[in-house]
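Engineer: Have a look; sequence and predicted model below, questions after that.
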Amino acid sequence: MDHQLYLGIDVGKTEHHATAITAVGTVVHDKTLPQSEPKIRALLQTLRAEHGAVLVVVDQPKTIGALVIAVAQDLGIDVAYLPGLTMRRVADLHEGQAKTDARDAFIIADTARTLPRTLRGITVAEENIAEPAMLCGFDDDLAAQLTQVRNRLRGFLTQIHPALERILGPRLGHTAVVTLLTRYPSPTRLRSAGRGHVRALLKKHAPRLAERLTEEIFTALAEQTVTVSGTTAAEKIIGRLAQQLAQLCSQRVEIEAEILAVVDAHPLTQVLTSMPGVVVRTAARILTEVVGKNFKDAAHLASYAGIAPVTRRSGSSIRGESPSRRGNKTLKRALFLSAFASINASPASRAYYDRKRAQGKRHNQAIIALARRRTDVLYAMLRDGTFYTEPTPPAVALAA
């Protein structure tokens, strides 16, 4: 569609800045815009009535920019997204060095008018994609908090009893260890409880591990006879951190169940999970990052994910390929982990991985190469809605 007006919006938490430029480059609107549906709706309706077809372009399509997009789509107005990195590069071509909302909004609108190829389309998200996308985002937040709490917990254990940390620290992802530290959050409390109580508590959550872990714990306790200063305060903190860790783990389990319930209903989930190495959780990540976006071919998808190698060449003296530092990090991680998991689940993946290793590639390089190869198959599966079929190994001719 030919647009008569380009509305660039530099989004903000409480208010945006909106700049509208006509097709010939005339600025017809340049004001702040409250983060309010009535105000946004009124502005869009007025601009469309006065100038014709409008293209709304934002620099943040999610979170604080979601309301603008939703209102525009509800009115039937086209919307697009200008990536932040692209915007910063284009900004260098404009006069001035100031960083203001008004300047950013102008640059967004002017870029949409003069460089339409830099824009990314925004489609109306499917409800069964928007919901898992939000749940996955919250799950990412919980995962980050879990890592932070575990690191703090290991830090306190290392400070007061390094030997005990070497036993319990690597196992903080296990419910039995978290429960143990919640009940007995210090070396003194563990010694006072004795082997019997510690073993009994561990058996409730880890029957096979309880006996061995109990012996390892008390062997570690025997290695240190002195009490480090601050141990009493650390005991209180460790107990609280262990409780926080247990709560975060419980929330992740609940969120995972909600994600699986939503994603399992999507028609493409069974297609994705038919591929070795792709479980429902991975399928959720792939769906939320891929569905609604248009990719010309598998190479385009691989480039978007950041798993396509980047060629660097200068004349005839410097040439080579290196891993991309760009791309969608969430999708890249999902494809990387699924490729890694497929090594033990698919003979074809194992054979390809071994071949790359034999060529001298390091482990991560071989996994990235495998992920790139699997992207070709994944693209075809999503495009055609077909299930994965394991490649048939070539027949070996027998000598007569």
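Structural biologist: Arrived safely, thanks for sending.
Engineer: make it CA atoms for all contacts and neighbour counts henceforth
Structural biologist: Fine.
Engineer: I'd assumed His16 was in a helix, is it?
Structural biologist: No - judged by DSSP: H, G, I helix; E, B strand; the rest coil, His16 forms no part of a helix; its state is strand.
Engineer: how far away is the nearest residue to it once chain neighbours are set aside from Gly320?
Structural biologist: Take His16 and drop its neighbours on the chain: the residue closest to it by CA to CA, 6 or more residues apart in numbering is Leu33, 4.9 Å away. Using CA to CA, to the nearest Å, Leu33 is found at 48 Å from Gly320.
Engineer: Among these two, which residue is more densely surrounded?
Structural biologist: For Leu33 versus Gly320, the count of surrounding residues by other CA atoms under 10 Å is larger for Leu33: 19 against 10.
Engineer: Wait, the more buried one touches Thr19, no?
Structural biologist: No - with contact taken as CA atoms under 8 Å, Leu33 and Thr19 are classed as non-touching, separated by 9.7 Å.
Engineer: Can you tell me the centre-most residue of this protein?
Structural biologist: Centre of the chain computed as the mean C-alpha position; nearest residue by CA atoms, centre = their mean is Thr330, 3.1 Å away.
Engineer: Provide a list of residues in contact with that one.
Structural biologist: Neighbouring residues of Thr330 by CA atoms under 8 Å, 6 or more residues apart in numbering: Arg285, Glu289.
Engineer: part of a helix, is it?
Structural biologist: Yes - secondary structure assignment places Thr330 in a helix (three-state DSSP).
Engineer: hang on, the earlier thing: ok, the residue nearest to His16 - contacts?
Structural biologist: Taking CA under 8 Å, 6+ apart as the contact definition, Leu33 lies against Glu15, His16, His17, Ala18, Lys39, Ile40.
Engineer: switch to 10 Å and redo it
Structural biologist: If a contact means CA atoms under 10 Å, 6 or more residues apart in numbering, then Leu33 has 9-12, 14-19, 39-40, 43 as its contacts.
Engineer: Would you mind listing which of these are buried?
Structural biologist: Among the contacts of Leu33, those classed as buried by neighbour count (16 or more other CA atoms under 10 Å) are Ile9, Asp10, Val11, Gly12, His16, His17, Ala18, Thr19, Ile40.
Engineer: Pick the one among those closest to Gly230.
Structural biologist: Taking CA to CA as the measure, Gly12 is the one of the buried ones among the contacts of Leu33 closest to Gly230, at 44.9 Å.
Engineer: you'd agree the closest one is in a strand?
Structural biologist: No - going by three-state DSSP, the assignment for Gly12 is coil, not a strand.
Engineer: before we go on, here's another structure to hold up against the first:
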Amino acid sequence: MKVFCGIDWASDHHDIALVDTDGQLVARARIEDDAIGLQQLLDLLTEHGDGPASRIPVAIETSRGLLVACLRSTNRPIYAINPLAAARYRERHTITRKKSDHLDAMVLANILRTDAAAHRQLPADSELAQAIAVLARAQQDAVWDRTQAGNKLRSHLREYFASYLAAIQPILGGLCSPVARSLLAAAPTPGRAARLTRPQLRAVLKRAGRQRGIDAEAERLHTALRVPQMHQPPLVEDAMGRQTLTLLRKLDAACTSADELAEAAVESFEQHPDAEIITSFPGLGFLSGARVLAEIGDDRSRFADARALKAYAGAAPVTRASGKSRSVRVRRVKNQRLAAVGYVWAFASLTASPGARAHYDRRRADGDRHIAAQRNLFNRMLGCLHHCLTKRTPYNESIAFPPHPAPVLAVAA
């Protein structure tokens, strides 16, 4: 008897439902989110035919958590069902729109019974690939947090300290640079900044790690921070300076987290056997390569072909046709993290690969806007990446972008 398992996940407990090939409920249970509950689940599966040769597949509405990690270690098929898809399936089983945890577990089990082929299993990635995914995603989150914290601080500084923003504009990294943050910590208000002496500015630059051109930079900052500007009332300006220090601490924490996680992600990525192939592509460094590997994994059976990978990344368009109408649109449902690093990859490859630059220029000449041309280039690069990872061969510029023959002009007789 073939059995399918559905798990309605919650924060502190989980509802289990087992159904057979006829859709009949053969077992149900509620377990706690702990080791005892996990053992109860494994015992329940064993009672209904689960074994090393034939694992009972499991459907659950999440791909993360301790329960999923422990079930993955048993080498069983696990399907992470989108909650929106599960809600649509629920309407097939009840028209009264009733909802319960037990019903949701049965719906998930019946999804596997009827439409398992339409859903993707969790990939069988290696432990190292899963660790890289944790670090790379955390680093990307830290970068987004850093950007948000920087935007909040910049918006606040525009209200009372415009001369500081003008002074740090030439500094590489802008507000997130160590020099800019050290300078703001030393003088969070226009009045205190105007009183900074040249020796104090040199000390700030050295404390931030600056090693060259200290005297010239101190002189530039000394002049820039004394440019006349509009002022808030003194008490208000002092209060806004205190708020600046609070926002600055958040920015410092985000910058430190991003840097430390980037170092850890790169260190783990360098140990992976796919790192050499991924970094052979123009525009992909160790950090961006770690982000790519984190999203595509190292389970080569995950994507049947390059088209599946392109659709997963959102690089392939969506064609909608009905009768005589036909439209080609941008794919909105995609892996947002992979799409984000894809634009960085495509942009960086423009200066690192003559073939990529020529491909981008052709798309622009055909009428594509900048983003559309970059997305098309990312689509091309993903096809090459799928081929190289499958064949275990590094990137080859002449194969990826073969030279186009020069057009032959007809000569009039």
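Structural biologist: Okay, I see it. All of these numbers come straight from a predicted model, not from anything done at the bench.
Engineer: Now flag whichever of the buried ones among the contacts of Leu33 of the first structure is closest to Val90 of the first structure.
Structural biologist: Using CA to CA, Asp10 is the member of those that sits closest to Val90 of the first structure, with 14.7 Å.
Engineer: before we move on, the earlier item: of the contacts of Leu33 of the first structure, just say which sits nearest to Val149 of the first structure.
Structural biologist: Each of those was scored against Val149 of the first structure by CA to CA, and Gly12 proved nearest at 30.8 Å.
Engineer: is it true that the closest one touches Pro61?
Structural biologist: No - because the distance of 11.6 Å does not satisfy CA atoms under 10 Å, Gly12 of the first structure is recorded as not touching Pro61.
Engineer: and the strand or helix carrying Ala72 of the first structure, how far from the chain's centre?
Structural biologist: Mapping Ala72 of the first structure onto the secondary structure by DSSP states H and E places it in helix 66-74. Using CA atoms, centre = their mean, to the nearest Å, the mean C-alpha position of helix 66-74 of the first structure is found 24 Å from that of the whole chain.
Engineer: How about stretch 371-384 of the second structure?
Structural biologist: For stretch 371-384 of the second structure, the gap between its own C-alpha mean and the chain's C-alpha mean amounts to 17 Å (CA atoms, centre = their mean).
Engineer: List the buried residues of that stretch.
Structural biologist: Buried positions in stretch 371-384 of the second structure, judged by neighbour count with 16+ other CA under 10 Å: 372-384.
Engineer: Quick one: residues contacting the aligned partner of Asp366 of the second structure in the first structure.
Structural biologist: Taking TM-score structural alignment as the criterion, the aligned counterpart of Asp366 of the second structure in the first structure is Gln359. Gln359 of the first structure makes contact with Tyr353, Ala366 under the criterion CA under 10 Å, 6+ apart.
Engineer: Roughly how far does Gln359 of the first structure sit from Tyr388 of the first structure?
Structural biologist: Where Tyr388 of the first structure is concerned, Gln359 of the first structure sits at a distance of 27 Å (CA to CA).
Engineer: Can you show me the strands along the stretch 301-400 of the first structure?
Structural biologist: Here the stretch 301-400 of the first structure has its strands, by DSSP state E, counting those that start in this stretch, at 310-314, 318-322.
Engineer: Switch the ones you listed over to JSON lines; also include distance to Leu202 of the first structure.
Structural biologist: What follows is those, written out as JSON lines (distance: least, CA to CA, whole Å):
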{"stretch": "strand 310-314", "distance to Leu202 of the first structure": "50"}
{"stretch": "strand 318-322", "distance to Leu202 of the first structure": "48"}
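Engineer: Pull up the overlap in contacts between Leu33 and Thr19 of the first structure.
Structural biologist: Overlap between the neighbourhoods of Leu33 of the first structure and Thr19 consists of Ile9, Asp10, taking contacts as CA under 10 Å, 6+ apart.
Engineer: Need the buried ones among the contacts of Leu33 of the first structure in CSV (columns: distance to Ser338 of the first structure).
Structural biologist: Formatted as CSV, the entries for these read as follows, by distance: CA to CA, whole Å:
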residue, distance to Ser338 of the first structure
Ile9, 37
Asp10, 37
Val11, 35
Gly12, 36
His16, 40
His17, 41
Ala18, 42
Thr19, 43
Ile40, 42
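Engineer: Centre of the chain to stretch 352-366 of the second structure, how far?
Structural biologist: Relative to its chain's centre, stretch 352-366 of the second structure lies at 26 Å (CA atoms, centre = their mean).
Engineer: List the buried residues in it.
Structural biologist: In stretch 352-366 of the second structure, residues buried by neighbour count (16+ other CA under 10 Å) are Ser353, Gly355, Ala356, Arg357, His359, Tyr360, Asp361, Arg363, Arg364.
Engineer: Which of these fall within helices?
Structural biologist: For these, membership in helices holds for Gly355, Ala356, Arg357, His359, Tyr360, Asp361, Arg363, Arg364, with DSSP state H as the criterion.
Engineer: Show the contacting residues for the residue nearest to the fifth one when sequence neighbours are not counted.
Structural biologist: Looking back up the chat, that one is Tyr360 of the second structure. Distances taken as CA to CA, 6+ apart put Ala373 closest to Tyr360 of the second structure, at 5.7 Å, once the chain neighbours are dropped. Taking CA under 10 Å, 6+ apart, we find Ala373 of the second structure in contact with Ala346, His359, Tyr360, Asp361, Arg362, Arg363, Arg364, Ala365, Asp366, Gly367, Asn379.
Engineer: give me every residue that touches the first one.
Structural biologist: Just to be clear, that refers to Ala346 of the second structure. Residues in contact with Ala346 of the second structure, defined by CA under 10 Å, 6+ apart, are 282-284, 352, 356-357, 360, 371, 373-381.
Engineer: swap the cut-off to 6 Å and go again
Structural biologist: The neighbourhood of Ala346 of the second structure, defined by CA atoms under 6 Å, 6 or more residues apart in numbering, consists of Gln374, Phe378.
Engineer: how about it, what's its partner in the first structure?
Structural biologist: Here Ala346 of the second structure is matched to Ala339 in the first structure, going by TM-score structural alignment.
Engineer: sorry, back to before: just so I know, which of the strands of the stretch 301-400 of the first structure lies nearest Met381 of the first structure?
Structural biologist: Among the strands of the stretch 301-400 of the first structure, strand 310-314 comes nearest to Met381 of the first structure, with 25.2 Å by CA to CA.
Engineer: Mind reading off the mean deviation between the closest one and the second structure?
Structural biologist: With the two structures superposed, strand 310-314 of the first structure lies on average 2.3 Å from its match in the second structure, counting by mean CA distance after the TM-score superposition for the first structure.
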